[in-house]
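Chemist: Take a look and give me a structure for this.
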Amino acid sequence: MANLVSVERASLALGTAQVLDAVSLGVGGGDRIGIVGRNGGGKTTLLRVLSGTRDVDTGRVARVGGLTVGVLTQDDGLDPAATVHETVIGDLPEHEWAASTRIRDVLTGLLGGLDAPAVGGMAAAVGPLSGGERRRVALAALLVSAPDLLLLDEPTNHLDVEGVAWLADHLVRQHARPDNAVVAITHDRWFLDAIATQTWEVDSGQVFAYEGGYAAYVLAKAERERMAGVIAERRDNLLRKELAWLRRGPPARTSKPKFRIDAANALIADEPPARDGVELMRFATTRLGKDVVDLIDARISVGDRVLLDHVTWRLAPGERTGIVGVNGAGKSTLLRAIAGDVALAAGKRKVGVTVRLAVLSQEVRELEKWADRRVIEAVEDVRAVVRFGAKELTASQLAQRLGFSGPRQQTRVGDLSGGERRRLQLTRLLMDEPNVLLLDEPTNDLDIETLTSLEDLLDGWAGTLIVVSHDRYLLERVCDRQVALLGDGRLRELPGGVEEYLRLRAASAGGPASTWDAGRSAAAAVAAAAVAADSSADGPGSLGAAGGGQTASASSATPAAPAVSPAQAREARKTMARVEKQLSRLADREEKLHAAMLTAATDHARVLVLNRELREIVDEREDLELQWLEAAEIIG
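Modeler: Modelled structure (predicted):
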């Protein structure tokens, strides 16, 4: 497809930092591109260059004639005096927007429908809305306007799990045409995998392009480093560990789990599981004993509203549980009740004598008193050395693993960015050696590299972990099970994880499940639920409704999917074998084309012809890989 925006040898410096250094790239029609990289690395600046709001120092940026560009910034810039209706619908006649299924889909998905319960009604003024509500309104206005090129800066911020799933589904359905494209900066790895046909990594003034979403990015980057000899003898390499996690997970997590399979398997053949659950359980039990925190026949309320009623939850040593629910369901309040910061309206809270509890809240004001001190001083104030499982880390080593390099550790806390303050808050929390850790939206303001480092640290952390997050990837990665607040006064066990939560929410609303879920075959859904149920059955904690003596379970509410017949399975295996042969032939052709392009490097006309052939191979391979994935999901 023709490029909507072309960037040729663009360079841009901000102060002494070279943000872009002779970068060439293009956004083509039909592209859905995810941008990743460290905080402060230049992702937002690149988005501004693509939108035309920032000029480059040298080089050239070209856009096709008549291109309309829509940008979602982290500062919404909405008119506080305008109503939600005026902001989102504008001056469109009612017969036009009311008859548009696309516009009605946006209103329902982001604002809760024509009555807009998520923001207090379409007639509500924008000014009094919360930051999350304003974010939804700004995103809805942008999607309703339907520009040719959508540029989104952290679009999943302030969206709950359902909102993220809806947005991914909407972008895939509405922005797959040759006349439009999406470019999104995101740290949400599930969202990245769900939407991206390409991933760009911004690093040290360069932009590295990878085909596919987050799974493809991790694999390609690991292969690149392996081929360069960077990871030889480094068994604890984070990329290998992350790749091992991705490859061991359910097939639906990766958009292209079948390409370069031999290379991937060779890379992680001797990589151990991310966590040694037995060893961590032994450490946790030693540190905590049998009693952790129990909520017994508890009622939790805010004002006249009852969030949970007659709920019993006994946290166990080494338990790792994720909590999901819509915004306002009471997830943070539940976490504060476990911590003892919110009094129970009824029932009892019991705490083990050995418990050392720490809470990561969504506030970072606790760092204000350290504004004039250095980062390393703020960390060493807690403790000089910390133990993670069988390992000991100094304050400097822990800070470095969470993204504070040697020179950055000497920076004044007051000069840190929002993401760096969040990292420092986490570092100080972990230095205190808690054995019960409560994390409230820990992914806020953290880049993917820092998230990966945090997950690596938590893999070796022995204790009880409770996480509230809308980041599906993080919940699956660090937690062994999930529970949900569905607004019925109970905690609901989710044997099928977040996918089951979305099905339950869709069923309660009377609407269809998300396209991401519906796109999976019945056999794959059954297999994933079975695996999750096995994991849940082995979980260490207990969760129930004391009043009715019921264990929180969704299995009775979700009908079983039909089994796959032997004939369907045989046909799927034949399809996989056929596609694998075709992919092998395509790989041979691609290799020959690369060799021919190298030989004809000085013949620009010949290179263009060969490049067109290469693009055709790439498109054909994409179709074949989708066929392979569909067949693999049938087999399970």
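
Chemist: Please make it C-alpha for all contacts and neighbour counts, starting now.
Modeler: OK.

Chemist: Which residue is the nearest non-sequential neighbour of the most centrally placed residue in the chain?
Modeler: The residue lying closest to the centre of the chain (CA atoms, centre = their mean) is Asp188, at 2.4 Å. Among residues not flanking Asp188 along the chain, Asp471 sits closest, at 6.2 Å (CA to CA, 6 or more residues apart in numbering).

Chemist: Look up how far Ala632 lies from the one you found.
Modeler: Counting by CA to CA, to the nearest Å, the gap from Asp471 to Ala632 is 26 Å.

Chemist: quick one, which of these two is more surrounded?
Modeler: When Asp471 and Ala632 are compared for neighbours, Asp471 comes out ahead with 24 against 20, by other CA atoms under 10 Å.

Chemist: Tell me who's in contact with that one.
Modeler: Val161, Asp188, Arg189, Trp190, Thr443 (CA atoms under 8 Å, 6 or more residues apart in numbering).

Chemist: which SS state does the last one fall under?
Modeler: Think Thr443. Following DSSP: H, G, I helix; E, B strand; the rest coil, we place Thr443 in the coil state.

Chemist: Nearest to Ala524, out of the contacts of Asp471: which one, please.
Modeler: For these, the residue nearest Ala524 by CA to CA is Trp190; the value is 18.0 Å.

Chemist: Would you do the same for the sequence below? I want to compare the two.
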Amino acid sequence: MNLISADNISIRFGDRLLLDNVSFGLEQGRKVALVGVNGCGKSTLLRILAGEEAPSSGEVAYKNDLNMAYLPQQPDLDPDATILEAAMDMDDPVMEVVSQYEQAVYRSAYDPKAVERLTDLASKMDSLNAWNYESKVKEILGRLGLHDLEQKVGELSGGQQKRVGLARALLQQPELLLLDEPTNHLDLDIIEWLEEYLSANQMSILMVTHDRYFLESVTNEIVEIDQAKLFQYNGNYSYFLEKKQERYENDQARSEKARNLMRKELEWIRRQPKARGTKAKYRIEAFEELKKDAARPASAGTVELDVSEKRLGGKIIELQHVSKSYGETVILRPFSYIFRKGEKIGIVGKNGSGKTTFLEILSGRLEPDSGVIDQGVNTHIGYFRQEEPNFKPGERVIDIVRAEAEVMKLSDGNEISASQMLQRFNFSPSQQYDIVDKLSGGEKRRLQLLLVLLLNPNFLILDEPTNDLDLITLQVLEDFLQGYKGCLIVVSHDRYFMNRMVDHLFIFEKGKDVEDFNGTYLQYRDQQDLQKFAEQESRKPELQKSKEKARGSSEKLSFKEKREMEQLEADMEILNSRKAELIESLNSGDLNHEQLREVAEEIEKNQEELDSKELRWLELSEKEG
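Modeler: So this is what the prediction gives:
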């Protein structure tokens, strides 16, 4: 049965028709991605389905007592609430007591009254059978990097607030989860955890995302908005690409056939006497339909990237012992590097590790504390920043472009006007004279990309370029960058984009020197997995000692804890056995590259589960030790 049904929905935004009388239903257990070009109405449709907005026409129906959670691109949270309060729905008695218990645990380190409350709250947790939920709260908040649960929401960055909103949506344990760009501003390890969590969970999902690995792993259906209509594909991202190409080719064939028929019909129409009122009415009506088919584009407009690049000189940019700190916090330890023509470098590291600070220094927007930046005279930097440009309210799109350049020089030496540039970036003539406030977030990012490229840079810096860009624009951008002859520096949490674009990485980690890793992002992750496995193996003797020590104290555990400990030991034995099988398979030499990757991923998942159970086992074993 459908959890949610939209019947004959139309959406208008001013004079723009985003959806034209479409119907849509989401069945239980389906994991659906909503895709389409920027500005086609994806986020608007999601808000309508979430009950945040009303459609221009049509209606939305929900299953009785549907438990639904919605994560918008920018969650609306109380700035005075703590992280824990914002992440939990206090209307639920179980959530309320778990929240009170967690706050008491957190404050017990400095507040004697909180210690006194713990016994009473623990009793309430027992009566509500809330311990499993409390464990889930800790897991989700911890995995999302939210550790200081007493910190006020108003003190958080936009990315951190997005994580709080995501935690709130997941903790509701909904039947239906609506997500708008859930991976934006998340660290790569958090994205990978979320991908695994959503894939394994039985909840139904409808999400807007540009992350193609995420689409491939999580979804089993894709709904595309194209030319104000919905097209459904029962499969993941790979299947969608195949079927979309078939539909595109069929549309082209139908349009060409319609054009040929229209020529014949036009000849017939013109041959008829003008004063004659007995023309075959059905043929005239058919002719009008043919005109529509012949004029219909094969698919929604796409972006065309073609710009001239200024030639690089012998010296590009040389960094000599460049460093940066804020107070006592070291952001960038002394770093030296000589950039070479044509290299494509990816920058990876957790949020707050200094990636954006490095880009600001490299682009000349921020002065380093020490060191020298020597830029060649022929080096022209184009910087696509993570933050949206501060467009003036009420300014027209074409005026924004003309303020930067009246013409753009193409790679073949020809020049095109500002209006032609905008058309190549999929801004229709009518949109060009719209005020910038009317653009969607993705359209503003596309305009931002145009403003960077029209300066013809030969040293291109891209900070999170994939955020809010649609899949079609991303594919075109990737094709353009693969042929780009200048230097390219990319910060991105999009694994697909990073794997395709860069040939080596700068690894940023707090308190450490920047590491230059010679390989792709996938190779870097494989190396991390091997290091993690080696560390786990080295911990085995310590774990064994803890087990032996705990045997003497297990008498002091409660009956429930003893049973839990026995179950943990049985589970760890199964997981260790499976890990041994996977390692043997990995070392067999019989696997191809894709199989090696799959086995490595399973080893990582196996190890994460083993770590979790070992940690709980140690907690129990040392409880009274």
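
Chemist: TM-score of the superposition?
Modeler: TM-score for the superposed pair, counting by TM-score structural alignment, normalised by the length of the second structure: 0.67. Supporting figures: 470 aligned residues with a CA RMSD of 3.6 Å.

Chemist: picking up where we left off before, of the contacts of Asp471 of the first structure, which belong to helices?
Modeler: Using DSSP state H, the subset of the contacts of Asp471 of the first structure located in helices is Val161, Arg189, Trp190.

Chemist: what residue of the second structure matches up with the last one?
Modeler: Put plainly, it is Trp190 of the first structure. Aligned by TM-score structural alignment, Trp190 of the first structure pairs with Tyr213 of the second structure.

Chemist: Contact partners for its match?
Modeler: For Tyr213 of the second structure, the contact set (CA under 8 Å, 6+ apart) comprises Arg495, Tyr496.

Chemist: SS state for the closest residue to Gln74 of the second structure other than its chain neighbours?
Modeler: Distances taken as CA to CA, 6+ apart place Lys162 nearest to Gln74 of the second structure, at 6.5 Å, with adjacent residues excluded. Secondary structure, three-state DSSP: Lys162 of the second structure is helix.

Chemist: Quick one: map Lys162 of the second structure onto the first structure.
Modeler: In the first structure, Lys162 of the second structure lines up with Arg135, judged by TM-score structural alignment.

Chemist: ok now do its match, which residues does it touch?
Modeler: Asp76, Asn157, His158.

Chemist: can you check Val69 of the first structure too?
Modeler: Taking CA under 8 Å, 6+ apart as the test, what Val69 of the first structure contacts is Ser51, Pro147, Asp148, Leu149, Leu150, Leu151.

Chemist: Apply 6 Å and report the result again.
Modeler: Going by CA atoms under 6 Å, 6 or more residues apart in numbering, Val69 of the first structure touches Pro147, Leu149.

Chemist: Look up how far Ala507 of the first structure lies from it.
Modeler: As defined by CA to CA, Val69 of the first structure lies at a distance of 36 Å from Ala507 of the first structure.

Chemist: How many neighbouring residues does the nearest residue in space to Ala222 of the first structure that is not next to it in sequence have?
Modeler: Nearest residue to Ala222 of the first structure, sequence neighbours excluded (CA to CA, 6+ apart): Leu239, at 5.8 Å. Leu239 of the first structure has 19 neighbours, counted by other CA under 10 Å.

Chemist: any idea how far the strand or helix carrying Leu239 of the first structure is from the chain center?
Modeler: Here Leu239 of the first structure sits within helix 238-248, counting by DSSP states H and E. Relative to its chain's centre, helix 238-248 of the first structure lies at 15 Å (CA atoms, centre = their mean, to the nearest Å).

Chemist: Likewise for stretch 526-537 of the first structure?
Modeler: That offset, for stretch 526-537 of the first structure, works out to 22 Å (CA atoms, centre = their mean).

Chemist: Which positions within it qualify as buried?
Modeler: By neighbour count on 16 or more other CA atoms under 10 Å, the buried set for stretch 526-537 of the first structure is Val526, Ala527, Ala528, Ala529, Ala532, Ala533, Ser536.

Chemist: give me the stretch of the second structure that the helix or strand that contains the fifth one matches.
Modeler: Following DSSP H and E, the helix or strand that holds Ala532 of the first structure is helix 522-537. Structural correspondence for helix 522-537 of the first structure: none found in the second structure, per TM-score structural alignment.
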